[in-house]
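Enquirer: Let me see the structure of the following:
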Amino acid sequence: MNDRILRVLEFNKIIEQLNNQTATSLGKDLAIKMNPSIDVNEVIQLQNETDEAAQIVRLNKVIPLGGIADIRESLKRSAIGGILTISECLDVANTIYGGRQAKVFIENLEEDLTILKELADLITPLRELETHIKSCIDDHGYVMDSASHKLRSVRSSIRTFESRVRDRLEGYTKTNSNMLSDAIITIRNDRYVLPVKQEYRGSIGGIVHDQSASGQTLFMEPKAVVDLNNQLQEAAVKEKQEIERILRELSEHIASQEAFLYENVTTLGKIDFIFARAKYGQQMKAAMPKINDKGIIKMQQARHPLIPIDEVVANDVEIGETYTSIVITGPNTGGKTVTLKMVGLCTLMAQSGLQIPALDGCEMAVFDDVFADIGDEQSIEQNLSTFSSHMTNIVEIIKQVDYNSLVLFDELGSGTDPQEGAALAMSILDEVVSRNARVIATTHYPELKAYGYNRENVVNASVEFDVKTLQPTYRLLIGVPGRSNAFDISKRLGLDNGIIERAKSHIGVDSKSVENMIASLEKSQLDAEKDYREAHQILLDSENLREDLNKEWKQFEQKREMLYKKAEEKAEKALTKAREEAEIIVDEIRKLKTNTNMKEHEWIEAKKMLEEAKPNLSSKQENKITEPNPSREELQPGDEIKLLTVNQKGEVLEKVNENEYLVQVGIMKVKVKRKDLQLIGKQKQIIERPLATIKGSAYHVSTELDLRGERFEDALLKLEKYIDDTLLAGYPKVFIIHGKGTGALRKGVQEFVKKHPSIASARPGSMGEGGSGVTVIEFR
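Expert: The predicted model follows:
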């Protein structure tokens, strides 16, 4: 890119604004030297760098770059043996510290920042060098006494000599105050002196180092302090020499780390420059463009970067896919030139790694050259007219333009005869378009309005003008050529209608047709844009409504789940309470069984049915409890049914009334409402089933119970349940395997069977049955 193009498109102003975002002189230096790149891969890398920093800037995180200085010149001098000054050494220490802070800041970021973290890896902490410098020089640039033992000793002697000199001179101020212009001690030529009146010069005696402007006061060093001042000066020279030695030592240490320091400084400058680009993009509300090498530019709601956001009008610009050239027509001050500069400037910014002021999803091309003929650059010295000036630029452009160029023509063909200028403009456009360059041109010539309809890859455009307010809207209309508004404007301004009508009669039929066509196109485009905005708003409203419905549905699901859970908890508590009460009742009846004829297994079966009466509840949607909806079909005795309230199967014994049946469920006969019964199968006849005839095939209970390895309490619980199951199965004899071990489990089993009323006898197993590790139980 040549300097003229950068100047014409005002790229230097972008650099100035970017420069204000830098935090270090290193970053400022890079910003000033910023130049658009023509390498696609390099541009993509620059954009990725800016995007990573923009992620951090959007989170309002600020990278610490304070204290970092450009120490490259100091490093060069130290490398060739030069002695650095105190301030230069301090700058080195502060730069090391600032670099380490920046490194830690980037490394601690949780975001995926590949490029920035690679840069942070290049920074070497150099703690030892920083500590060495800071142990010698404080933050105010003073070489501390602790820098060396010799310096501490020399400064101690200096303070001693100064104290002695002051003591001597204070004696003069007390005893000879009348001879002094002022009773103070001052310094001239690095020596302590007294302000003596001219007439007492001989009385004081000593060396005169200075006098006042009037000559009435002499600054004299009394003889009594000459030797002390000499000793003080000698000590000061030693101090200077020791400080110089310390600085030489520090400079040598810095020179030994020169390569690391230089890389640190270079990297920190680059990091500052990257973050400056990101902050500048945030300030403009810019977006990262997608980069291509196909000459395609797509920008939605793009703005001129140098016009304040609250003043600029955003426009959509597309070129390079369906068409390669745009011809913009319209009135003066309508925004045509602003559009040209906006496209050119955004292109230069994108190729420099800057984000562009447009909506997300924008796309920019990388061009080898950007050419622009904008503005009146006539030269009095070269005796060039406006037309000649434009043609000189255009000739140079045509010499260099190719397929990978962006060409911007402002008022093409202006400054000469309109008919010749229009013809020349079309010819120039034909030449540049034929080379497949990307072209945006503005013009006043009506002949060029039809140019886009007669050429491939060319589209017309215009800047909108509001006839009602007589003001341009600065909106760019792609696909619609500009039309003359002279008659409308004249009418609004009060010109007589008769004059306007006579003027219209002078216009040819073709011109009228073109103007009517343009007016129709403008109206169609405005209507289409209005419809698009309305449709887009409806789409947004629909999306918001869908999100609201989804949110409410989730809340409903959560509330329903919570209600089901509460219902289950309530049912569980009720069942637990009922089961406990039933257990108490069963125990009480069992105590009285000697007075009844019921057998043990009948109570066991009743207890088992009670335990299995718990409903199968689940919080899952597919398993939630639903309202019973039994068939209204009339039930007959012998029908197989399911009692919904306890989730148990049974059969119908008889019909009590229209809504109630007597049913057999296990050993229980109960009267149940019809709505609580579900028909499972029809029976041809009532099957009489004695209460105590349920045998083993229905239960699949083994004749052996293995209790080995069980805890004592768990084993007895399993044994109790097993005895109940085997009684229901009708087994005459079963085997309890408890092993030998310590004998505790065997003893517990034997004690249990002695107390059980349904067990007739128990004995150890024989040799073929497992011996003393098995207890054989026989039932009554």
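Enquirer: switch to C-alpha atoms for all contacts and neighbour counts from now on
Expert: Will do.
Enquirer: From one end of stretch 657-668 to the other, what's the distance?
Expert: The first residue of stretch 657-668 is 20 Å away from its last residue (C-alpha to C-alpha, to the nearest Å).
Enquirer: Contacts for that stretch, please.
Expert: Under the contact criterion C-alpha atoms under 8 Å, 6 or more residues apart in numbering, stretch 657-668 has outside partners 602, 605-606, 609, 643, 648-656, 669-675, 691.
Enquirer: Any of the residues you listed buried? List them.
Expert: Applying a neighbour-count criterion of 16 or more other C-alpha atoms under 10 Å, the buried members of those are 602, 605-606, 609, 643, 648-655, 672, 674.
Enquirer: and those, which of them are in helices?
Expert: Using DSSP state H, the subset of those located in helices is 602, 605-606, 609.
Enquirer: Can you lay out these as JSON lines showing distance to Asp531?
Expert: JSON lines is the format used below for these (distance: C-alpha to C-alpha, whole Å):
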{"residue": "Glu602", "distance to Asp531": "82"}
{"residue": "Glu605", "distance to Asp531": "77"}
{"residue": "Ala606", "distance to Asp531": "76"}
{"residue": "Met609", "distance to Asp531": "71"}
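Enquirer: Ile271 - how many residues pack around it?
Expert: When counting by other C-alpha atoms under 10 Å, one arrives at 24 neighbours for Ile271.
Enquirer: doesn't it fall inside a strand?
Expert: No - assessed with DSSP: H, G, I helix; E, B strand; the rest coil, Ile271 is helix; it does not lie in a strand.
Enquirer: quick one more, to check against the first:
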Amino acid sequence: MDNKILTTLEYPKIKHRLWQHAATTLGQNRVEALLPATELEEVKQRLQATDEAYKADRLKGHAPMGGIVDIAASLHRARIGGMLNSAELLDIATTIRGARRLKRHVEQLHEDDPIPLLATLAGQLSDARQLEDEISACINEQAEVMDSASTELASIRRELRQGEGRVREKLEQMLRSSSVQKMLQDAIITQRNDRYVIPVKQEYRSHFGGIVHDQSGSGATLFIEPETIVVMNNKLRELKVGEQREIEKILHRLTGRVAEYEQELIVDLDLLGQLDFAFAKARFAHELRGSLPRMNDRGFLKIKRGRHPLLSPDSVVPLDIELGNNFTTVIVTGPNTGGKTVSLKTIGLLSLMAMSGLFVPAEDGSQLCVFDAIYADIGDEQSIEQNLSTFSSHLTNIIRILTSMTPKSLVLLDELGAGTDPAEGSALAVAMLEHIHRTGCRMVATTHYSELKAYAYNRAGVINASMEFDVQTLSPTYRLLVGVPGRSNAFAIAERLGLAKEIIDHARGEVSDEDMRVEHMIASLEADRLQAERDRKQAEELRREVEAQQQKLQEQQRRFEEQREKLLEKAQEEGRQAVFKATREAEEIIADLRKLALEEGASVKEHKLIEAKRKLSEAAPQKQQTKRPAGAPTPQKIGAGDEVVVHSLNQKGHVVEISGKEATVQLGIMKMKVALDDLELVHRKPAQTKQPQQAASLKRTRDDQVRSELDLRGANLDEALIEVDRFLDEAFLSNMGQIYIIHGKGTGVLRSGISDYLRKHRHVKAYRLGNYGEGGNGVTVAELK
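Expert: Below you'll find the model as predicted:
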């Protein structure tokens, strides 16, 4: 890739921003050497590394890169036999420790969420823990060789400390002497040339023996080593030489150990550089708010809301463009400062970034291509000094592009044909565009020439585009509109600025009819586009409203389902409690039955069994009433004595009494209150003829209790018939539809007599023996008229 073109597209600025995110010099060196790749598989692998590092950063934060430094020079010196100093050895130890920490970080990430490429790189890092421990045992964090590095060094340093203590003690004795104090400039002990001295006044030099090692700048003070400590200082000097010799032995030994690991550590440095580079690309992607582009090698570009990475994301206008599918060449027209050059650079720079393995500042789903080369001729045409030399410079660049490009190249040309005579420039531009287009490469070119608009209409695979311009505000919007050629807008701008109308009309007359038709056609296209844009925005708003409403309905349905589940759980719990209660009461009734059976011998009286069954029926949990089925007929007016169906129980019965919105209904031997809207009329009781006045002398109040059953057990036939007659009259007056006469089984005399009497009675419509559950042969059931 041509360095000049990379500079033109501002690629080095991208690398500089990426360089700032590298944590080590190893990663920074990789950034400096970065160039776009031209093979699809290599680009995909680069992007995979960035994507995995991006995921790792999002899940666990920044990777630990502390302590890792570039130790390549130290490793080289160790290999050729040089001696490393303590600081270099400390760097090697910290780098080994940092590599182990980074390896553990990546492996833990890989276990939680697979990042196979980075895990493979980290897995290749060597385990040089033994070398790290050996260095750490000899050199502390301040890069000083510790006493524990060897027994000999510990012994020497112990003697040194003792000897220094004796020297200082001797000198302090001298400082305390009154005869010596008057000769001293200051009562202090200091060092010169690694020997202990004291400051003596110049005038007492002849009175003070010893060796002069230094004097002050004014010459008033001499730093003298007294004769009494010369021998002691000599001993200290010998010990320090021994100390240095022992330190060098230790450093030589450690350097030899480093040389043994040299090849492994060189490989580790390369791996650490790759990992740091990947995490730097991930951090740069976060800064750009970038996304992973889909890559291809078939010359297809589809940038969705792409932004120039060097411009502020809050002010830049996003770019949408597709190239390489229905058309391979885009010709962009429009006024200066409208954003044409920025659009060109954005297309080229995003392509270079993707080919370098970087995320691009565009929406998800953007597609970019791996080109074999990107060529660009982009110059600043804001100056009015367009002359032959400028034209020659542009033409030289284009000639170089024409001789180097291939069908797999991307060509970006800014202001093609500018800088010379318009007629010749436009003709030359059309010829060059045609040649490049026939080559089959992908091209985006900007121009002012109207002839190129017509060229785009007449060529398959070529399409017009323009930079939108707001005539109302006389300012560009910087939006690229593909499919719509640009207008000059000169007349509109002049009119808005106040140029006389007759001058503008005269100017319009100078424009050829063909050019005016083109302008009108462009204006019509732009009006259609604006209308389509408004329709699209309206449709988008409607779609958002529908989605919001749908989301609201889904939320309501979710809450309804949750409430329904809660109600079902509550109902089930209440049902369990009711069943438990009924079971307990049933057990109590059964226990009573057993007790009765024991008390009365082999059997229990029939009327006692009937009473027990009634208690069981009352103990059973009542089914919750349900609403009338959908589509059921409109309820009719129901009166006492009518035969009805109770929907909630799915049973027939007779209405005994109406009270407000409720009715008392006789269901077999049970009587219960039911809501009127739960009843459906089956058969209405026929209207009764009026009785003579004297028959109405019997009055009953609403509070009188009229039972639907008569117990005659133990009575003789005559007494029973009197009671039956009275009971039938009361039931008839109470509008009962059905009554129960309990006579027991016994010998059957009472049953037969009651049956004969009921057959002839005027109020009895029909009668029968009781069914199973009603008392069987021990009960006679009569239906009243």
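Enquirer: so what number do they get for TM-score?
Expert: Structural agreement between the two chains, given as a TM-score (TM-score structural alignment, normalised by the length of the first structure), stands at 0.79; 668 aligned residues with a C-alpha RMSD of 3.3 Å.
Enquirer: coming back round to it: and of the ones in helices among the buried ones among the contacts of stretch 657-668 of the first structure, the nearest to His253 of the first structure?
Expert: Nearest to His253 of the first structure out of those is Met609 (C-alpha to C-alpha; 92.2 Å).
Enquirer: Next one: Gln666 of the second structure from Lys765 of the second structure, what distance?
Expert: Between Gln666 of the second structure and Lys765 of the second structure the distance is 17 Å, computed by C-alpha to C-alpha.
Enquirer: out of those two, which sits in the busier spot?
Expert: The residue with more neighbours, out of Gln666 of the second structure and Lys765, is Gln666; 24 against 15, by other C-alpha under 10 Å.
Enquirer: how about the more buried one, secondary structure?
Expert: Counting by three-state DSSP, the backbone at Gln666 of the second structure sits in strand.
Enquirer: could you check the distance from it over to Ile739 of the second structure?
Expert: In this structure, Gln666 of the second structure and Ile739 of the second structure are separated by 9 Å, where distance is defined by C-alpha to C-alpha.
Enquirer: sorry, back to before: between the buried ones among the contacts of stretch 657-668 of the first structure, which is nearest Ser37 of the first structure?
Expert: In terms of C-alpha to C-alpha, no member of those lies closer to Ser37 of the first structure than Gln648, at 82.9 Å.
Enquirer: now the closest one, nearest residue through space, not along the chain?
Expert: Lys642 (5.6 Å; C-alpha to C-alpha, 6 or more residues apart in numbering).
Enquirer: before we move on, what about Asn296 of the second structure?
Expert: Spatial nearest neighbour of Asn296 of the second structure, chain neighbours left out: Cys369 (4.9 Å); criterion: C-alpha to C-alpha, 6+ apart.
Enquirer: Identify the residues contacting the counterpart of Leu222 of the second structure in the first structure.
Expert: Alignment note: Leu222 of the second structure maps to Leu218 in the first structure; criterion TM-score structural alignment. Leu218 of the first structure makes contacts with 194-198, 201, 208-212, as judged by C-alpha under 8 Å, 6+ apart.
Enquirer: With Asp414 of the second structure instead?
Expert: The contact partners of Asp414 of the second structure, taken as C-alpha under 8 Å, 6+ apart, are 341, 344, 377-379, 445-447.
Enquirer: Filter these down to the buried ones.
Expert: 341, 344, 377-378, 445-447.
Enquirer: a markdown table for those residues, including distance to Ile331 of the second structure and secondary structure?
Expert: Shown next, in a markdown table, are those (distance: C-alpha to C-alpha, whole Å; DSSP: H, G, I helix; E, B strand; the rest coil):
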| residue | distance to Ile331 of the second structure | secondary structure |
| --- | --- | --- |
| Thr341 | 12 | helix |
| Leu344 | 11 | helix |
| Asp377 | 15 | strand |
| Ile378 | 14 | coil |
| Ala445 | 5 | strand |
| Thr446 | 6 | strand |
| Thr447 | 7 | strand |
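Enquirer: quick one: which of those residues is nearest to Glu561 of the second structure?
Expert: Proximity of those to Glu561 of the second structure (C-alpha to C-alpha) peaks at Leu344, which lies at 55.2 Å.
Enquirer: any idea what sits nearest the closest one, other than its immediate chain neighbours?
Expert: Of all residues not flanking Leu344 of the second structure in the chain, Leu412 sits nearest, at 6.5 Å (C-alpha to C-alpha, 6+ apart).
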